[in-house]
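Peer 1: sequence first, predicted model second:
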Amino acid sequence: MEGKRVPNKIHNSNERFLIVTADDFGMCHSMNEAIMNLYQADAINSSMIMMPGPWAKEAAEYAKNHHNVNVGIHLTLTSSLPAYKWGPVTRSSRIQSLITAEGYFWEHAAHVEEHATAEAIRTEIRSQIEMALTLGIEPTHLDSHEGSLLGLSRGRDFLEIVFDLCQEHRLPFKLPVNIVNQSFLDLEMRELMTERIESARKRGILLIDDLINLPYHLEQGEDYDIAKVKMMEAIKGVGGGITEIVIHPALNTYEMRAITPHWKKREIEYLLFMDEDIHRLLQTEKIQLTSWKDIRDRQRMSLAFDREETV
């Protein structure tokens, strides 16, 4: 999927732009294969790599050797699968607050908010970015795996730390502006997200407008046909500005079945974006494809222009 240059004022655009992103690149071989197949079929235009993932090196090698592969860093601080675990890439006692007694990341974002120190968060996410750079990845953006940096569980977020690193590496961050309108946020969290969105704006960090992330698990009675209808309705509902659809594609393998009971939903999401009906719908709806690389490049041009203006 070739992207189109993002307009200058991406949040005021009446045009509909879409990023199609495959999540959890590097988590396991079955997901890597699915994501690589989708790239080869020109069915996605973005992915997010988990640097602590057991198969991150394979994903990084693929990204480095294929110019059309746009990869953001999926900053990972949780390990929620029961029997398939990972821990920090930092080898230091400074990040002890991020791990369990077994040495793995905490299971849920709520545990991160309860236990993690700001110093440990900053150290580990910096290490993940530096590891990606060392492996030859040119990241398009930063993002938070399972929302552990957003403060949605206990109201303790780490976004200003992430924004520091966004500024340092001149990268956008995946925080949809429309999050402030979501019913799952209480008034206090809406105010917090509004403050963080304004902070990103002042720092020159670009955000997207909206996010489509279908349920991780199969819902009651859901099969491929029902999931396809839901995906098509979601695409039809894309509004003005930039929206991202996030999928979790995987092949149906013994590995995937052993890792998660939700393997079927991941296989369905893989097959959905191999489906020509989905591609035709994007054309029928006159939705223009863009990418995180386009947003990153727009942000860097803006920052360069601002610097020239102040000289």
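Peer 2: Right, received. Where do you want to start? Numbering: from 1, shown residues only.
Peer 1: from now on I want contacts and neighbour counts done on CA atoms only, so please keep to that.
Peer 2: Fine.
Peer 1: list the buried ones in stretch 149-169?
Peer 2: 149-153, 156-159, 161-163, 165-166 (16 or more other C-alpha atoms under 10 Å).
Peer 1: did I read that right, residue 299 in a strand?
Peer 2: No. Remark: residue 299 does not belong to a strand; assigned using DSSP: H, G, I helix; E, B strand; the rest coil, it is helix.
Peer 1: how near is it to residue 140?
Peer 2: 11 Å (C-alpha to C-alpha, to the nearest Å).
Peer 1: neighbour-wise, which of the two wins?
Peer 2: residue 140 (24 against 21; other C-alpha atoms under 10 Å).
Peer 1: for residue 59, give me its contacts.
Peer 2: 25-26, 32, 49 (C-alpha atoms under 8 Å, 6 or more residues apart in numbering).
Peer 1: what of residue 51?
Peer 2: Going by C-alpha under 8 Å, 6+ apart, residue 51 touches 26, 57, 73-76, 89, 128, 131-132.
Peer 1: any common contacting residues for residue 299 and residue 140?
Peer 2: 171-172.
Peer 1: tell me which helix or strand residue 22 sits in.
Peer 2: strand 16-25 (DSSP states H and E).
Peer 1: second structure follows, compare the two:
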Amino acid sequence: MTDLTDRLGLEPNARAVIITCDDLGVSHAANAGTYEALRTGLATSASIMIPAPWAREAASRYRGEDVGVHLTLNSELDRYRWGPITRAPSLFDGDGGFPRTVADMWDHADLDEARRELRAQIERAILWGFDVSHLDSHLGSLQARPEFFDIYLDLAVEFRLPVRMAGPDLERRVGFPFRSLAAEEGVVFPDHAVHVPHEAGSRRAIERAVHSLEPGVTELVVRPAHDTPELRAYDDDWSHRVDDHHLVCFDTEFRVMLERASVTRIGYRALRAVQQKDQPA
């Protein structure tokens, strides 16, 4: 049993999984694939990139699904760009968008401007009608440096939202205890996190990941998108997104894997309810 499964009212050895679709809003193909995964597939949550070009369309198609905010300070693609909604000077690179790499963003971002930008992204999601379920960060940019993690944690406390959290391995590498810091502030996060692999033998790796799930809540992160000329034009890794779409929408073997492993699918709203119960407004 983990503390979180106990607070969720699950069985002591329960294995729960949140299947989250990252990058909602990045393109029409991603919007279509993500909403299909949420409405008819296995996905239980998603996260929207508010600064991305197709975020407004994603908002127009929203029907109350479990959606969080994918806090964004990077624009990593070569042929496809987005930038800060606050137009903050330190958050631009020389090419008219957010920096392409996390390291470049860390080196140049003014912390006050970053904080205002990230708060504005959450506020815009709320303004557009999203019932925001959680926060996570694009490219993991807000977890590996203490000064950026402070912003991430402060926003989670301010908006009373759970967060995605990297595991103890990263915690040891970066040298500060971000998991315990979040727990001390009453911020809830999944016990474990798994990204769907996209290399040779990935099917076997997915099967191993499902069957080796530990008791507790695990977040499984995917990036589904429809296979379209738009997707192939902007993302050299387009096939990974198409594979993820197939996995969570059409792959009956994956569905059977989850059933045989007695996995309970939940969304981030369940974690939000636990946090807000113990963290009253």
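Peer 2: Received the coordinates, thanks. Because the structure is predicted, anything quoted here is derived from the model rather than measured.
Peer 1: mind listing residues that contact the following helix or strand past the strand holding residue 22 of structure 1?
Peer 2: Using DSSP H and E, the helix or strand that follows strand 16-25 of structure 1 in sequence is helix 29-40. The contact list for helix 29-40 of structure 1, computed with C-alpha under 8 Å, 6+ apart, reads 22, 24-26, 44-45, 47, 55, 58-59, 62, 68-69, 248-253, 255-256, 270, 273-274.
Peer 1: which of these fall in strands?
Peer 2: Mapping the contacts of helix 29-40 of structure 1 onto strands (DSSP state E) picks out 22, 24-25, 47.
Peer 1: rewinding a little: filter the contacts of residue 59 of structure 1 to the buried ones?
Peer 2: Here, 16+ other C-alpha under 10 Å leaves 25-26, 32, 49 buried among the contacts of residue 59 of structure 1.
Peer 1: ok, residue 177 of structure 2 - contacts?
Peer 2: Per C-alpha under 8 Å, 6+ apart, neighbours of residue 177 of structure 2: residue 171.
Peer 1: does residue 141 of structure 1 touch residue 172 like I think?
Peer 2: Yes. In this structure, residue 141 of structure 1 is within contact of residue 172 by C-alpha atoms under 8 Å, at 5.0 Å.
Peer 1: of these two, which one has the most company?
Peer 2: Per other C-alpha under 10 Å, whichever of residue 141 of structure 1 and residue 172 has more neighbours is residue 172, with 30 against 25.
Peer 1: which of the helices or strands spans residue 122 of structure 2?
Peer 2: With DSSP H and E as the criterion, the answer for residue 122 of structure 2 is helix 111-127.
Peer 1: quick one: that helix aligns where in structure 1?
Peer 2: Taking TM-score structural alignment as the measure, structure 1 aligns residues 118-134 with helix 111-127 of structure 2.
Peer 1: ok, so of the buried residues of stretch 149-169 of structure 1, who is nearest residue 109 of structure 1?
Peer 2: When those are ranked by distance to residue 109 of structure 1 (C-alpha to C-alpha), residue 153 comes first, at 6.6 Å.
Peer 1: where exactly do the strands run in structure 1?
Peer 2: Listed in chain order, the strands of structure 1 (DSSP E) span 16-25, 46-49, 71-75, 142-144, 210-212, 241-247, 288-289.
Peer 1: next, the angle from the third one to strand 16-25.
Peer 2: Meaning strand 71-75 of structure 1. 60 degrees (axes from the mean of the first three to the mean of the last three C-alpha atoms, to 10 degrees).
Peer 1: which part of structure 2 matches strand 71-75 of structure 1?
Peer 2: Mapped onto structure 2 using TM-score structural alignment, strand 71-75 of structure 1 spans residues 67-71.
Peer 1: the matching stretch vs structure 1, average offset?
Peer 2: Aligned to structure 1 and superposed, stretch 67-71 of structure 2 gives a mean residue distance of 0.3 Å (mean C-alpha distance after the TM-score superposition for structure 1).
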